[in-house]
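[1] coords below, sequence missing:
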């Protein structure tokens, strides 16, 4: 992926779905327990294939997943000591990416190696830094929900969604889409409570007002029973804040006393060369209720509930991507100011598409019709 970002604000005519995610950040590619000792697995960051290698001793490392010899995946090879041997001819590469052995050559005739990526583990995930490696030490990892806080129980998820990563940011940021989840959550209405923004973030705050009697059991057990009183001047339900701090996204739920009761961390990692498919790595931390073991009893129900919600989101976002594909560009008519600002942030912080092409934004149909009508009247 290109590391050349848009300078200042990106041109308004650029199609957001043709803006790549910026590589100079830490991105998870796998869960730590997916990578056993003495094993290697293959993953992707955009168009870049990456082999994650866990030697029998020492830390995980990450290499370009192509042998310099015949370009076959190193992730199909064998881990030997602190190196990985290509499955084809046995060429070996260490954690520096340098070729350290070709079995049928002398030690003084070794060819060049492969690209290596800064790599570290945190929160049960294996992170790589796909951008400029000289910047890696200065760039911190994002806050990973409450994964290390024993007062919370954390669920992890990593579904693949066949859409551009920006659709996923927009989906979570715009809580007005709760109508989509009416079968799972009942009749609720999101109330927009305000926003904050800065150079690299945008945050929106909401409360949810329940306008029907249906409430999921897992939600009721964790957060209590909710009602909506239209005559109440201020809502007493939890405040939900959604924040994109580029390139990560988080959601926090605070109760009426201001205490944190739920936190979500999510990042969307492009895993295809065209950027139209993303791997979502998420951590959902829920405050343990005062009743001992209650969270463990309701955890399976919460998992079913959240899975159903995400499946509805996945289906709708993939529909959006298909519409983009069929229409040859973005014809969305966005009216919510927060989402407009989010789109500006994603555009400004992103980089031009890695193949050098950036699609031009197409006018929505209603704007095109208005222009044609104006010309006809003239």
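    Perfect, I can see it now. Keep in mind the model is a prediction, meaning the values are calculated, not measured.

[2] contacts and neighbour counts: CA atoms only from here.
    Will do.

[3] does residue 48 really touch residue 66, like I thought?
    No: the criterion here is CA atoms under 8 Å, and residue 48 misses it with residue 66 at 9.8 Å.

[4] Just want to know which of those two has more residues nearby.
    More crowded of residue 48 and residue 66, by other CA atoms under 10 Å: residue 66, with 21 against 17.

[5] name the helices or strands packed onto the longest helix belonging to the chain?
    Counting by DSSP state H, the longest helix found in the chain is helix 294-327. Here helix 294-327 touches strand 160-161, helix 165-173, helix 182-185, helix 217-223, going by 3 or more CA pairs under 8 Å, 6 or more residues apart in numbering; DSSP states H and E.

[6] again, 10 Å this time
    On a contact count with 3 or more CA pairs under 10 Å, 6 or more residues apart in numbering; DSSP states H and E, helix 294-327 meets strand 152-157, strand 160-161, helix 165-173, helix 182-185, helix 217-223, strand 278-287.

[7] Report the distance from the second one to the chain centre.
    It stands for strand 160-161. 10 Å (CA atoms, centre = their mean, to the nearest Å).

[8] go on, the fourth one?
    Taking the mean of its C-alpha atoms, helix 182-185 sits 24 Å from the chain's own mean (CA atoms, centre = their mean).

[9] in whichever helix or strand comes after it, what counts as buried?
    With elements assigned by DSSP states H and E, the helix or strand that comes after helix 182-185 is strand 188-197. By neighbour count on 16 or more other CA atoms under 10 Å, the buried set for strand 188-197 is 188, 189, 190, 191, 192, 197.

[10] take the one below as the second:
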């Protein structure tokens, strides 16, 4: 995450004209590319996984059961009992184990079976258990590693230095959006859609100053000029309590660093961002046409003590309204894909063509949908 100032951004604009020509060939339908599971994905807010309770979660059609043991540690297990396949999310937490609600089989946090109450030692051979997933808690979220567990130890969590910093206060978002996760990346990176938010932010003229592309990332720098129109009070308060007139300018740095996204807004003349956004889009269903968006909005505290606390409800209302408009647009894009059965977008913005290539190159093929019982069988 960079903090390039206005002068630095203008200099970079002269050096970076965009991405690679070969990245614009659109070799396949991005909406048929799945999210790579070999990363840390937030699957719940920490406060939602209460002590002694079980919370169902999902990643790309894989059902998980999250539970917090007596020690405070959070565990993630495959959400099925190895005995009769009843969901473990219906179970009971006892100490550091999760007991199935049906026959009371007990599972450790790694998925191994620790007890079958009615089975004496030596009577039969119990199954190995169920899959246990690596778990970490950070930034008020529960991160799970759904991919190769051997890669979890060498894969870093996102680095968010503003979270918990004295100069910032964090607002957390958690919403389901009915679209492929790639639509969310494109929406945030392509700031030319500000006409969609005209009723909230007024008239904004976005200017792409330049962008850079790498194997796993795309970073764009925009100059936002507010040139009039009615501006929501929450929008002004979000910019560190600055209530300015028209013709003000902000520098936005937006970055997709697979699989996450960040956005920094720096006001002209400021030394640090007025706010910093981190977002992750976690696919829910196996076909990945629905995702759960987690966002951490870290807002700079104004000089006046307590001012941000008073402004918090207005800022929340503003951000929710902007998100609702974005969700309306991306869900409409997904409906069009569903109706047409393919991606018929005619994208002309080189920046978005490049981020599509990054998402395609780092993603994985979607698994074909499971056939219904009896399908394809000769009678």
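    Arrived safely, thanks for sending. Predicted, not measured: the structure shown is a model, and the values here were computed from it.

[11] circling back to that earlier point, which one of the buried residues of strand 188-197 of structure 1 sits closest to residue 162 of structure 1?
    residue 190 (27.0 Å; CA to CA).

[12] Alignment lookup: that closest one to structure 2.
    Aligned by TM-score structural alignment, residue 190 of structure 1 pairs with residue 206 of structure 2.

[13] any idea how far its match lies from residue 245 of structure 2?
    Going from residue 206 of structure 2 to residue 245 of structure 2 by CA to CA, to the nearest Å gives 17 Å.

[14] What of residue 328 of structure 2?
    Distance of residue 328 of structure 2 to residue 245 of structure 2, given as CA to CA: 29 Å.

[15] Just give me the neighbour total for residue 137 of structure 1.
    Neighbours of residue 137 of structure 1 (other CA under 10 Å): 10.

[16] Could you check how far the aligned residue in structure 2 for it is from residue 68 of structure 2?
    Aligning on TM-score structural alignment places residue 137 of structure 1 opposite residue 153 in structure 2. Relative to residue 68 of structure 2, residue 153 of structure 2 is positioned 21 Å away (CA to CA).

[17] and if you look at residue 169 of structure 2?
    Distance check for residue 169 of structure 2 against residue 68 of structure 2: by CA to CA, it reads 26 Å.

[18] Let me see the ranges of the helices in structure 2.
    With DSSP H as the criterion, structure 2 has helices at 6-15, 149-152, 181-189, 198-201, 233-238, 307-340, 350-362.

[19] export these to JSON lines and tack on distance to residue 163 of structure 2 and mean neighbour count?
    Conversion of those to JSON lines gives the following (distance: least, CA to CA, whole Å; neighbours: other CA atoms under 10 Å):
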{"stretch": "helix 6-15", "distance to residue 163 of structure 2": "24", "mean neighbour count": "15"}
{"stretch": "helix 149-152", "distance to residue 163 of structure 2": "23", "mean neighbour count": "14"}
{"stretch": "helix 181-189", "distance to residue 163 of structure 2": "21", "mean neighbour count": "21"}
{"stretch": "helix 198-201", "distance to residue 163 of structure 2": "26", "mean neighbour count": "18"}
{"stretch": "helix 233-238", "distance to residue 163 of structure 2": "16", "mean neighbour count": "20"}
{"stretch": "helix 307-340", "distance to residue 163 of structure 2": "16", "mean neighbour count": "16"}
{"stretch": "helix 350-362", "distance to residue 163 of structure 2": "26", "mean neighbour count": "22"}
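
[20] how about JSON lines for those, with distance to residue 267 of structure 2 added?
    JSON lines is the format used below for those (distance: least, CA to CA, whole Å):
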{"stretch": "helix 6-15", "distance to residue 267 of structure 2": "9"}
{"stretch": "helix 149-152", "distance to residue 267 of structure 2": "38"}
{"stretch": "helix 181-189", "distance to residue 267 of structure 2": "19"}
{"stretch": "helix 198-201", "distance to residue 267 of structure 2": "16"}
{"stretch": "helix 233-238", "distance to residue 267 of structure 2": "11"}
{"stretch": "helix 307-340", "distance to residue 267 of structure 2": "17"}
{"stretch": "helix 350-362", "distance to residue 267 of structure 2": "23"}
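
[21] Out of those, which is closest to residue 135 of structure 2?
    Of all the helices of structure 2, helix 149-152 sits nearest to residue 135 of structure 2, with 9.0 Å by CA to CA.

[22] Just give me the mean distance for that closest one relative to structure 1.
    Here helix 149-152 of structure 2, set against structure 1 after superposition, deviates by a mean of 0.5 Å using mean CA distance after the TM-score superposition for structure 1.

[23] Please pull up the equivalent of residue 206 of structure 1 in structure 2.
    Correspondence of residue 206 of structure 1 to structure 2, assessed by TM-score structural alignment: residue 222.

[24] Give the closest residue to that match in space, chain neighbours not counted.
    residue 208 (4.5 Å; CA to CA, 6 or more residues apart in numbering).

[25] surely the one you found meets residue 190?
    Yes: taking CA atoms under 10 Å as the definition, residue 208 of structure 2 is a contact partner of residue 190 at 9.5 Å.

[26] what residue lies at the spatial centre of structure 2?
    For structure 2, the residue nearest the mean C-alpha position is residue 280 (1.3 Å; CA atoms, centre = their mean).
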